[in-house]
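Peer 1: What follows is a predicted protein model with its sequence.
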Amino acid sequence: MRATTPLFTATIIATLLPTAARAAEPTPGTVLAAYTVLAPNRQGATVAIARAIVQGAESPCPRLIPVTGPGSAVATTARNNPDPANFPIRVCEAIVTASMQVDGSRQRVPGLPRKAGAVSVVGDSGCKPADQDGCRLGSKAWPFQQIAHSAAAAKPDLVVHMGDYNYRGTPGQVSINGVRQPVYDAGDNTGSVSCQLAGPYHGQNSQGSADPDRWQDWWLDLFQPAADLLAAAPWVVARGNHELCSRAGPGWFYLLDPGSDLAGVETGQAVCPAAESSEPLVFGAPYRIDLPGLALLVVDSANACDQGELHQAHFDQQFREVQRLLGNSPDPALVALVSHRPLSAVRKADASTAPGDSDRSGAYAIIDQTLQRAYRKYPLPRPVDLVLSGHMHRFQAIGFSRASQAPYPDQLVVGNSGVSLAHNHPAKPFSLPIDGLTGSGFGLSKFGYMEIAPGGKHGWKGTLRNPAGKPLASCEGGKGATKTGPCTPKK
């Protein structure tokens, strides 16, 4: 049995207290969360940005103190708060190399990892209260806290989150000046197969919205349940469609996005434009994270329509930039593309499936059309070994025959770490044509997370685990696909 950390135990105890006992707002200056995100600097090297969230939008930023050794304390700088009324907190940050402690608290921030021998992958971890037992911490209907604890207990070198962190605060419809309106979601939550943004832009953060993005929802869906995993290792974060500017985008750019105004960081902090502006959307630029034995190419696919051609030009440009990032870099042991929306995955076909977007049998719809078109237009100068994604609220693994000169990489969809599961995946191991290639794999609708170990010669091994850490499937890539794809379910 894995050891229980004090932080995990304290959180469990807190959930058992009467509501009145835990309703009091923390004292200004209280450190609520501490974590580290990885980002590139202007020279292309990877840096670790340590962040601390403190109660009170005007609270002073704390120092970071070395955990061991005689090193100097590091001052932190406040990020630009997009909405102090709905985010009554201050996010403070600094670049660090080693693990540090946040002054005045017991919270620690991880430093820059020296290796990437063990990677924990989670995705789609937030909760829908109406569907998931009210989103109680520790509930079997929403096991993200247990997943975070189990993943942290394995002491990963790196955590990769595939996006969609906040569901309870991102409804599909909102009241704007008293009128219910659908929220723009890049083709999701509609029956449209064309993914067209019809009519005016409506979102949670539109003027007159009764349900804007709020800190409390981020706290409840991510920072409270994930405390163990935030402390365990630095994170690489993908932006999901629930982090669009029409949804939880303000919180995403304030709390998680690796853009920062700290000196040397490649991209400055972004903010969501007003929903009523002529350009209300943000398309983050791809970037590369380099660690010993591993390179991650991170693509912002939040606005990439599962079907249709909306925003196609933006994603063509993204893959043109991925070409450059991959072509101008050293050759590490494993290259993985990180994208919330899958490059290649399948779901059950339905009335919304456009002609030509299904397999030959017509049983399965193939996504993501937008990313596939961009991938074909800008083929990569050398192979990517693995694509890591979420979005589909299940686990899915697909491998491709290596007979082609430019095959699709192995695809893992890790979208099963918290949100209510979808059950329209292929129920048994399958094989079907995708873009002229034969894709083989299987899907699983069980909560869990993925552990991946990069290997030599662009290989990798992985284990899909349930919330308690028990294996659900074993996976391996880099040596050619089998008839059931890169993963085999545990019997």
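Peer 2: Noted; the coordinates are in hand. Residues are numbered from 1 along each chain as shown.

Peer 1: Going by C-alpha atoms from here, please, whenever you check contacts or count neighbours.
Peer 2: Fine.

Peer 1: how close does Ala57 get to His314?
Peer 2: Computed as Cα to Cα, to the nearest Å, the Ala57 to His314 distance reads 35 Å.

Peer 1: Now for this structure: which helix has the highest residue count?
Peer 2: What stands out as the longest helix in the chain, according to DSSP state H, is helix 312-327.

Peer 1: Report the inter-axis angle for the helix or strand following that helix versus helix 312-327.
Peer 2: Moving toward the C-terminus from helix 312-327, the next helix or strand (DSSP states H and E) is strand 335-339. Computed by axes from the mean of the first three to the mean of the last three Cα atoms, to 10 degrees, the angle separating strand 335-339 from helix 312-327 equals 160 degrees.

Peer 1: Pull out the buried residues from the helix or strand following strand 335-339.
Peer 2: Next along the chain after strand 335-339, taking DSSP H and E as the criterion, comes strand 345-348. Residues Ala345, Val346, Arg347 are the ones in strand 345-348 that count as buried (16 or more other Cα atoms under 10 Å).

Peer 1: Presented hereafter is structure B, for comparison with structure A:
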Amino acid sequence: MNTQQRTIYLGGFTLASAAALLALHGCGGSDADEASRSGYIQSAFVMVGTKNEAIARVITNYVPPVSGGAQAACPQISVDGNVSRMSLRVAPSNPALRPTASAPEDSKPSTFPVSVCEQTLPASAKDVSVAGQSLPLPKADPQRIVVFGDSGCRLKKADNAWQACGDTAAWPFEKVANAAAAFSPDLVLHVGDYHYRENACPPDVAGCKNSPWGYGWDTWQADLFKPAAKLLAKAPWVMVRGNHEECARAGQGWFRFLDPQPFSDARSCDLAANDATANYSDPYAVKLGSDSQVIVFDSAKNGKAALKPEDTQFAIYQKQFQQVATLAAKGGVANSIFTNHHPILAFAPIAGAKPAQANPFMQSVMTSLYAQAYYPPGVNLALHGHVHDFQAISFKSGQTATIVSGTAGDNLDVALPDPLGADVVPAPGAIVDHISHHASFGFLLMEHRAKPSTGWSFKAYTADGKLLATCLQEGYSLSCDKTGFLTP
């Protein structure tokens, strides 16, 4: 067509106005259809799978005509101009109430009135969109990675804990996510615990009045997908499972929305009889360029007390740490970073008392394989959440350096004592060289250091984007420009 716009009339509409209407609804061209209207899309994002593949996920509330079948609920996806319909991961469902971590009278069945659709993207993909929304794609050599965890708003009767979910000072996750998005990261690593609204807000607590609760879609939407919308649109995510996503809690939503593996009834958490399978997932590695990788480990059922060799969980986790060793020994990888939800060589703060060792449970398994090194050779750094503070720890005794970043939104823990005291250790034989720590909301920004280094820098930020400390990793060591308690 030449520069002079040609007008064609179609039943009272010009071709240009018809195209504008299609664009308004997130559709375009002859491939447009009802399921691809943007108004139905509740969330669209990209995650990294167990084989380093990019997976586009879409949550939609479009209900197709009966004649169309469940698959017709999925929108079309454009990959470098090639349009196809996404595959249905799981259809809307209302599973029966299963045993939960809360008493039956404080629980309700989960309702999922949405379809989850997905598509594995080719590594060569350059431009991907759904309903007119461009999706972020993984970079072969990511330079900037946001790390945080423990992001949801806590509503828990057993703890009498009722966070003010509508108050951005009391629950600042949206602020944290938006501040992180402003750094234009190449990747986001969420280290677990996305969902915290387990029980109904009491009528006399104004701060959480009318909040959704339970484990269904409305709560997942409120705790994760709405507040993190800008960050989900900015970069692909690596999803780590936390204890709040185990089957007796928010596991049903975890498998529908975030788990990187194919969905199946046996791994849905809908039936408690399948929990022994669904509560455990094999570790996998995500490449971070040519010389680094992050090894993702599912510790959803991490307990508190040390395990015995005859315990069922001991054998499960022992096998999985042997798999970690195999992943860390992969040729050509100079820097393996381990990530799971529960800290292993870190501290659990206790108000008015000496901090506790964070994880005797997992330490008991790891020492059976690697003695007081705890991790297999090649694991240089560990990233965790679960403890709601920031800790960056390096060891005189040579263990893997550790960072905890569990400050994205849920109620903070008390600060660690400062100084710690020479007799305070996170695990037998692990002697702290130095520690930097704080107890304020925020996130971590991980950046690749210039060669010849194979390490990364880690910058701790507050929810307002204020830099608190910078730590440099090289091999097993971690050096920070500030040590002790960091004041926001």
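Peer 2: Yes, it's here. All values derive from a computational prediction rather than experimental measurement.

Peer 1: Count the residues that sit near Lys491 of the first structure.
Peer 2: Look at Lys491 of the first structure: counted by other Cα atoms under 10 Å, it has 6 neighbours.

Peer 1: Next one: it from Thr15 of the first structure, what distance?
Peer 2: Distance of Lys491 of the first structure to Thr15 of the first structure, computed by Cα to Cα: 35 Å.

Peer 1: residue contacts, the residue in the second structure that Arg288 of the first structure lines up against?
Peer 2: Superposed on the second structure with TM-score structural alignment, Arg288 of the first structure falls opposite Ala285. Ala285 of the second structure is in contact with Thr50, Lys51, Asn52, Gln293, Val294, Ile295, Val296, Leu327, counting by Cα atoms under 8 Å, 6 or more residues apart in numbering.

Peer 1: What strand or helix carries Ala285 of the second structure?
Peer 2: Here Ala285 of the second structure, judged by DSSP H and E, is contained in strand 284-288.

Peer 1: Likewise for Ala177 of the second structure?
Peer 2: With DSSP H and E as the test, Ala177 of the second structure turns up in helix 173-181.

Peer 1: so the next helix or strand after that helix matches what in the first structure?
Peer 2: Next in sequence after helix 173-181 of the second structure, counting helices and strands by DSSP H and E, comes strand 187-190. Under TM-score structural alignment, strand 187-190 of the second structure corresponds to residues 158-161 of the first structure.

Peer 1: distance from that stretch to the second structure after superposition?
Peer 2: Superposed on the second structure, stretch 158-161 of the first structure shows a mean distance to its aligned partners of 0.4 Å (mean Cα distance after the TM-score superposition for the first structure).

Peer 1: where's stretch 332-339 of the first structure relative to the chain centroid, distance-wise?
Peer 2: 15 Å (Cα atoms, centre = their mean, to the nearest Å).

Peer 1: need the helices for the stretch 151-300 of the second structure, in chain order.
Peer 2: 173-181, 217-220, 229-234, 251-253, 275-278 (DSSP state H, counting those that start in this stretch).

Peer 1: returning to that earlier point: give me the mean deviation of the strand holding Ala285 of the second structure from the first structure.
Peer 2: Strand 284-288 of the second structure sits 1.4 Å off on average (mean Cα distance after the TM-score superposition for the first structure).

Peer 1: and that strand with strand 335-339, angle?
Peer 2: 130 degrees.

Peer 1: where exactly do the strands run in the stretch 351-488 of the second structure?
Peer 2: 356-357, 379-384, 390-395, 401-405, 432-438, 442-448, 456-462, 467-474, 477-480, 484-485 (DSSP state E, counting those that start in this stretch).

Peer 1: In the first structure, point out the residues matching the second one.
Peer 2: In the comparison with the first structure, strand 379-384 of the second structure aligns to the range 384-389 (TM-score structural alignment).

Peer 1: which other residues reach the matching stretch?
Peer 2: For stretch 384-389 of the first structure, the surrounding residues in contact (Cα under 8 Å, 6+ apart) are 123, 162, 334-343, 409-415, 458-459, 477-478.

Peer 1: Dump the strands of the stretch 351-488 of the second structure into JSON lines; add mean neighbour count and distance to Val238 of the second structure as well.
Peer 2: Below are the strands of the stretch 351-488 of the second structure laid out as JSON lines (neighbours: other Cα atoms under 10 Å; distance: least, Cα to Cα, whole Å):
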{"stretch": "strand 356-357", "mean neighbour count": "18", "distance to Val238 of the second structure": "27"}
{"stretch": "strand 379-384", "mean neighbour count": "26", "distance to Val238 of the second structure": "13"}
{"stretch": "strand 390-395", "mean neighbour count": "27", "distance to Val238 of the second structure": "20"}
{"stretch": "strand 401-405", "mean neighbour count": "27", "distance to Val238 of the second structure": "15"}
{"stretch": "strand 432-438", "mean neighbour count": "22", "distance to Val238 of the second structure": "25"}
{"stretch": "strand 442-448", "mean neighbour count": "25", "distance to Val238 of the second structure": "14"}
{"stretch": "strand 456-462", "mean neighbour count": "23", "distance to Val238 of the second structure": "17"}
{"stretch": "strand 467-474", "mean neighbour count": "19", "distance to Val238 of the second structure": "21"}
{"stretch": "strand 477-480", "mean neighbour count": "22", "distance to Val238 of the second structure": "23"}
{"stretch": "strand 484-485", "mean neighbour count": "18", "distance to Val238 of the second structure": "29"}
